[in-house]
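Asker: When you get a sec, could you give me coordinates for this:
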Amino acid sequence: MTDDTADAPLENGSLANGGAEAAPAIRVLAQYVKDFSFENPNAPNSLREGAQPKVDLQLDVSARAMDESGVFEVDLKINARSERDGQVQFIVELVYSGLFQFANIPADALEPLLLAECPKILFPFARQLIANNSQAGGYPPLMLDPMDFGALYASQRVERSGQPS
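Answerer: Down below sits the predicted model:
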């Protein structure tokens, strides 16, 4: 008979066989719409056929510690404004948030996780909300292109440090 508990994980991520270090872990505790607005100010006139619309998209990510237990709230802020022929079609403002819990993460790895990996987890859900609501507003669904949050984070770090890439 073998000892089946030798490699069984414990709650903190370490191994029962006395693993030297606990494994790094990230848990998604919750995801939610924190703030959402869809404005259709010129409907029904803006719903008529016309030139290809111009969409201005702005994206921002922020994070804050909720408590001392390694729980952080990450906000993914997306603002989209669609205009055609100089007239606003619609405006979408979304703050989609998540609660993430980290364990055994080195301090220097926490910021990239919060500002690159967590938004990557949240983005598909935010993208779907925007697509569904722009379609419900009478327009084709606004399908945002996938985002490389790692590259965005790296470029912002370079900008903040003032160093050339």
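Asker: from here on, contacts and neighbour counts on C-alpha atoms
Answerer: Noted.
Asker: Can you tell me which helices and strands the lengthiest helix in the chain packs against?
Answerer: Longest helix in the chain, counting residues (DSSP state H): helix 118-136. With contacts taken as 3 or more C-alpha pairs under 8 Å, 6 or more residues apart in numbering; DSSP states H and E, helix 118-136 sits against strand 25-39, strand 71-84, strand 87-103.
Asker: now the other sequence, so there's something to compare against:
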Amino acid sequence: MADENDVLTDLNMDPAAGANGADNLPTVGMLNQYIKDFSVENPNAPASYQWTEQPRVDVQVNIAANQVSDEVHEVELKMTARADSDKGNVYLIELAYCGLVGIRNLPEEHAHAFLFAEAPRLLFPFARAIISDAVRDAGFPPLLLDPMDFGSLYQQQLQARAAQQQGEGAPDAPTGNA
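Answerer: Coordinates of the predicted model:
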């Protein structure tokens, strides 16, 4: 028969946490997802439906995280999809899609990585579907966005910041614009 420590180890629990009821295990989870702000503009309708040229589509994605309480953060995935032609704006769609993330007993660097890489990865498929449906509902072919690798983007941001900080610390670093 297994003793208490074997059972706790099998459950991936700290024996000390199970023995005294302390809640000291790292825990992260998505608590809720929601549309915080959503705008669909079709400013040149009905004329834009007669335009035959292929519009230029620009999609911007930004991530923000705000602490709501000690253990809850709001992660905002802000997406803007804009289509323009030589005759004018075809459509403009702005979406702020958010998730409430619970984080407990996680080191700061891991929490930051979750908030800016993993949480957006979880939110993106839902935001992508909302954007696609909005473009279709505005009377245009759906905008099919490719998946994004938020983990790689996060790593690139960290490397760029490290390089910038290293450049700022160099005594003979060039300044100004080239």
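Asker: And the TM-score between them?
Answerer: The TM-score (TM-score structural alignment, normalised by the length of structure 1) is 0.84; 159 aligned residues with a C-alpha RMSD of 2.6 Å.
Asker: quick one on the thing from earlier: from the contact counts, what lies against the helix or strand just after the longest helix of structure 1?
Answerer: Downstream of helix 118-136 of structure 1, the next assigned helix or strand under DSSP states H and E is helix 149-161. With contacts defined as 3+ C-alpha pairs under 8 Å, 6+ apart, helix 149-161 of structure 1 has no helix or strand neighbours.
Asker: hmm, who's touching helix 149-161 of structure 1?
Answerer: Contact partners of helix 149-161 of structure 1, identified using C-alpha atoms under 8 Å, 6 or more residues apart in numbering, comprise 112, 115-117, 119-120, 164-165.
Asker: so can I have TSV of the helices and strands packed on helix 118-136 of structure 1 showing mean neighbour count and distance to residue 51 of structure 1?
Answerer: What follows is those, written out as TSV (neighbours: other C-alpha atoms under 10 Å; distance: least, C-alpha to C-alpha, whole Å):
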stretch	mean neighbour count	distance to residue 51 of structure 1
strand 25-39	14	20
strand 71-84	20	6
strand 87-103	20	11
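Asker: Just checking the distance from whatever helix or strand residue 110 of structure 1 lives in to the centre of its chain.
Answerer: In this assignment (DSSP H and E), residue 110 of structure 1 forms part of helix 107-112. What separates the centre of helix 107-112 of structure 1 from the centre of its chain is 17 Å, taken as C-alpha atoms, centre = their mean, to the nearest Å.
Asker: Using the aligned residues only, give the average distance of it to structure 2.
Answerer: For helix 107-112 of structure 1, the mean deviation from structure 2 after alignment is 1.2 Å (mean C-alpha distance after the TM-score superposition for structure 1).
Asker: can you pick the most crowded of the contacts of helix 149-161 of structure 1?
Answerer: Most neighbours among the contacts of helix 149-161 of structure 1, by other C-alpha atoms under 10 Å: residue 119, with 27 neighbours.
Asker: ok, that one - contacts?
Answerer: Per C-alpha under 8 Å, 6+ apart, neighbours of residue 119 of structure 1: 61, 74-76, 149.
Asker: what residues are up against residue 121 of structure 2?
Answerer: Neighbour list for residue 121 of structure 2: 148-150 [criterion: C-alpha under 8 Å, 6+ apart].
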